[in-house]
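Asker: need a 3D model of the sequence below.
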Amino acid sequence: MAVILVPVNLMPLFFLDQPQGELIAALAITGMALNLPIMMAARGMSGTMALPHLLCWVPLVIVVAGMLSAADTLNPNYFRFLWLLMIVDVISLVFDVRDAAHWMRNRKAG
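Answerer: Got it, this is the predicted structure:
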């Protein structure tokens, strides 16, 4: 996870000067940064870590999808990066939805 997810979600820092670059960086990095207190409180990984991803990366994916629809106006390297970011974060979100649902069911049962 950390080998792909963290580097890809830090890469927007290289594209701050591109269209929506600052917003994309803020959403990508905040989705990870909000997990630091959760990891510290849980002393490791927790299903709760899905919640910041859902909060930040769903809007991120929406913004990126909109950007990709304007492909002809984007720098080719930025365009390729946006595809990579979207693919990685959508895959993560699939697992995050499952983890968040599991966490919520356990919370209601407890």
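
Asker: please count neighbours and contacts with C-alpha atoms only from this point.
Answerer: OK.

Asker: what's stretch 57-67 in contact with?
Answerer: Contacts to stretch 57-67, defined as CA atoms under 8 Å, 6 or more residues apart in numbering, come from residues 24, 27-28, 31, 82, 86, 89-90, 93.

Asker: let's see that with 10 Å instead.
Answerer: 19-21, 23-32, 51-54, 68, 73-74, 79, 82-83, 85-87, 89-90, 92-93 (CA atoms under 10 Å, 6 or more residues apart in numbering).

Asker: before we compare anything, build this one as well:
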Amino acid sequence: MSRAEQLQNASRLWEEHLRAVFPAGLRGVEPAGIDMVLLDASVAGCVSTWLNNAGSLDPARSRILQAGIEDLDRVLLEITEAQELRYFQRLRQLAVLVSAASRAATREGF
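Answerer: Presented below is the predicted three-dimensional model:
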């Protein structure tokens, strides 16, 4: 996938995520000991930064994003409600896309 396609796909997913309402049933809930609101905010902050910096993340945000993916992997095993699952699956898809694209850009010297 080209850099332009990565940006386009991430932008589309990001717009979907921004339009989605945070699942009310997960406010103040900590499956696997993970605060869902904080998880959403930290991953979203990294994605927003990546999109605003034309596909670039600094090392600290890359680590935050990777930790977010690991946390998403844990909580997705515990979410059973369909809307909640869709919301966090999309967030994980977005995080994985941004993380992979950011690593590729770093290797290519962007």
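
Asker: that older thread, are any of the contacts of stretch 57-67 of the first structure buried, and if so which?
Answerer: Neighbour counting by 16 or more other CA atoms under 10 Å classes 21, 24-32, 51-54, 68, 79, 82, 85-86, 89-90, 92-93 among these as buried.

Asker: remind me, longest helix of the second structure?
Answerer: helix 82-108 (DSSP state H).

Asker: so how far does it sit from its counterpart in the first structure?
Answerer: Once fitted to the first structure, helix 82-108 of the second structure is off its aligned match by 1.6 Å on average (mean CA distance after the TM-score superposition for the first structure).

Asker: and that helix, which stretch of the first structure?
Answerer: Counting by TM-score structural alignment, helix 82-108 of the second structure lines up with residues 76-102 of the first structure.

Asker: next, find the distance separating the residue most central in space within the second structure from Arg61 of the second structure.
Answerer: The structure's the second structure has its C-alpha centroid closest to Ala95; by CA atoms, centre = their mean the separation is 3.1 Å. Taking CA to CA, to the nearest Å as the measure, Ala95 of the second structure falls 11 Å from Arg61 of the second structure.

Asker: what touches both of the two?
Answerer: 43, 46-47.

Asker: what's the closest of those to Gln6 of the second structure?
Answerer: Val47 (12.2 Å; CA to CA).
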